[in-house]
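In: Based on what follows, work out the 3D shape:
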Amino acid sequence: MDHKSRIMHAIQRLPVDRIPCAELVINDALVQEFCGKVTVGFEHRLYFIQTMGLDAMCLHPCGMNPGGGSPTLPDNLVFNDLEAWTRTGHFIFAVLDGPIGWGTKTLGYNQMLSKLMRSSPDMTDLVSAVDVLNAETIHRLAANGVNGIIIADDIAFTNGVIARPNILRQLLFPSFSRSVEQAKKENLFTFFHSDGNLMAVLDDIVAAGFDGLQCLESIAGMDIALIKKHYGHKLCLWGNLDPGELCLVRSRNELMEKVHGIINVAGNDSGLIFGTSSGLFEGMRLESLKCVYEFVQQGLN
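Out: A predicted model of the protein is given here:
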């Protein structure tokens, strides 16, 4: 089974030859450490994910710094090396901010949160602008060969969502649904990403039409076994490995237990993409990274 098929089968909860692996972020400093003191380019990032056995690549936009005001689609919107990535055979995700991300960029986090809590008309206008921006961006990305969209909006803290669920349902989830609808028109798969504890709005994530959920932060109480039990028939689950396990000294057996634990409770009937809850960053131990992906590829499920 090739990389793209493996991810597609997992998303649709179809049989896979092994659990696929992917990461939301791969920091260039870590790639540089892996490849040697080089100026990191496409070939180095590709070598890194090939060596680690990752099945997907997540591309993040450049040239979308709003500089204040309402978000608009810039002429110089770039997803670096997009054309080259679509030729690799890997599943390609593009990551887009939602209203919380854009609100933080344009207003600052505290002001954005205040407007959200008060259901301010300014927040409603921002959401509408983000809807237009993301719809057009999704259309462009589909035309350029991406396979999936991740709407990344951090709507939760460690102890729960950032505002009353009813506020999120009124202001944010209709926007998420519209992005999902646009992506489905373009035959793209969609995931939602947020750090924190999302237990209060998992039903809303499902109702918005997402194919999967990325992050599943274990230290925030996102119990992947419980979520798999109640939502695994509707959502592909991606992540859950605590990144701290890759920063601290761990034996091969300790790492194997972590990998085995996630796969056993969430991956036996497909519907799982293995990875960390955060992505990969400098400070992680390369030997530990190699170990965890090796264990997945050996089929510990």
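In: C-alpha from now on. contacts and neighbour counts both.
Out: Will do.
In: which residues of the stretch 51-200 of the chain fall in strands?
Out: If DSSP state E, counting those that start in this stretch is used as the criterion, the strands of the stretch 51-200 of the chain fall at 56-59, 61-62, 78-79, 91-97, 148-152, 156-157, 160-161, 189-193.
In: Would you do the same for the sequence below? I want to compare the two.
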Amino acid sequence: MMTGRKRVWAAFQGSHLDRPPKGEILITPEIVKEFRRPDIQTVLAYLNTDLVVLPIEQPEMNSSLWRTWAKTGYFIFGLITGPITYLNRKLGWLGFSRLMVKKPWEAREIMSKIIQNSVRSATAALEAGCDGIIAADDLAGDRGLLISPSYLEKKYFPLIAELLRGIGSRHVPCVFHSDGIIMELIVHLRKAGFWGIHGLQPSVGIGAGSFRGKGLENWVFWGNFEFEGQAGLKSDTEVKNEVLNLLKEWAGFPGYIFGSSGGLYKGLSPKAIKAAYDVITSWR
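Out: Okay, here's the model as predicted:
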């Protein structure tokens, strides 16, 4: 039987899988409590996940803790916050926008320093047992890109390519996360060196058909499911049926990893989450 680590690696390599890998980019402490489990480890075991995502920038994520997680059978992703999200949180969207427009070179210098710090943190995590890296930077919303394509192409993606070179992405699986309509970004993400993408919100019209026939069949696509619909939380039956249909839609993509687009958080139904994950477990 494949371990989670081997299953995720097989997805990255486009190899044969007994079933699709599954896991979340985020599992909040609040939803852990709603599962009535003592910690995230027991929730991961309950859902029979294949991977875990740990925030690289948290002070408690020292080398000892990475080594402890490395002894498990999970594929371990380290999560780093992208420079735009970092500055947005620090300055607010208006402050960051002013910086980009009025002081573009200063903005680039600050983002370059953020990238350098991320390379150091990611390298230390990889040396301690982390398997892959997720760079999370919300560049899009429900209506499209939040930043001009020209700025992203000329200023942002060269920095991201620098990040991936520093991490050694030729040999280390690196995945990009963004919410929203991200189709315009795919060509730049591949060129920069990413192995795949996480998010793929179905509520903004993204699905397997968005990528079919575009030479992306060997890329990794992770997510594309939401437990909430327009009318609120989906029922257990709706979740099961939607997950089954989702797996059929992504059947032509050997690198598909099941997960929700935005992670697991307070207010979602643990019963529905378990139902979704059980569908993946039994899929053949």
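In: Mind putting the strands of the stretch 51-200 of the first structure into CSV with distance to residue 240 of the first structure and mean neighbour count?
Out: As requested, the strands of the stretch 51-200 of the first structure are arranged in CSV below (distance: least, C-alpha to C-alpha, whole Å; neighbours: other C-alpha atoms under 10 Å):
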stretch, distance to residue 240 of the first structure, mean neighbour count
strand 56-59, 17, 23
strand 61-62, 24, 13
strand 78-79, 26, 15
strand 91-97, 19, 23
strand 148-152, 16, 24
strand 156-157, 16, 17
strand 160-161, 17, 20
strand 189-193, 12, 24
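In: Indicate which one of the ones you listed is closest to residue 281 of the first structure.
Out: Distance to residue 281 of the first structure, taken as C-alpha to C-alpha, is lowest for strand 56-59 among those, at 14.2 Å.
In: Quick one: average offset of the closest one versus the second structure, please.
Out: Per the superposition on the second structure, strand 56-59 of the first structure and its aligned residues are separated by 0.3 Å on average (mean C-alpha distance after the TM-score superposition for the first structure).
In: Residues contacting that strand, please?
Out: Where contact means C-alpha atoms under 8 Å, 6 or more residues apart in numbering, the residues beyond strand 56-59 of the first structure that reach it are 3-4, 7, 21-25, 79-80, 82, 85, 90-95.
In: how about that strand, aligned to which bit of the second structure?
Out: In the comparison with the second structure, strand 56-59 of the first structure aligns to the range 51-54 (TM-score structural alignment).
In: ditto for stretch 124-138 of the first structure
Out: When stretch 124-138 of the first structure is compared against the second structure (TM-score structural alignment), it corresponds to residues 108-122.
In: quick one on the thing from earlier: tell me which of the strands of the stretch 51-200 of the first structure lies nearest to residue 216 of the first structure.
Out: strand 189-193 (8.7 Å).
In: Give me the mean deviation of the helix or strand following that closest one from the second structure.
Out: Moving toward the C-terminus from strand 189-193 of the first structure, the next helix or strand (DSSP states H and E) is helix 202-207. Once fitted to the second structure, helix 202-207 of the first structure is off its aligned match by 1.0 Å on average (mean C-alpha distance after the TM-score superposition for the first structure).
In: Which neighbouring elements make contact with helix 202-207 of the first structure?
Out: In terms of contact count using 3 or more C-alpha pairs under 8 Å, 6 or more residues apart in numbering; DSSP states H and E, helix 202-207 of the first structure is assigned no packing partners among helices or strands.
In: which residues of the second structure does the helix or strand following that helix align to?
Out: Sequence order places strand 212-215 as the next helix or strand after helix 202-207 of the first structure, per DSSP H and E. Aligning strand 212-215 of the first structure against the second structure (TM-score structural alignment) gives residues 196-199.
In: Pull up the gap between the spatially most distant residue from the centre of the first structure and residue 128 of the first structure, please.
Out: With distances taken from the mean C-alpha point of the first structure and given as C-alpha atoms, centre = their mean, the most distant residue is residue 121, at 29.1 Å. Separation of residue 121 of the first structure from residue 128 of the first structure (C-alpha to C-alpha, to the nearest Å) stands at 11 Å.
In: Let me know the secondary structure of the alignment partner in the second structure of residue 291 of the first structure.
Out: The pairwise alignment with the second structure assigns residue 291 of the first structure to residue 275, based on TM-score structural alignment. For residue 275 of the second structure, the secondary-structure state derived from DSSP: H, G, I helix; E, B strand; the rest coil is helix.
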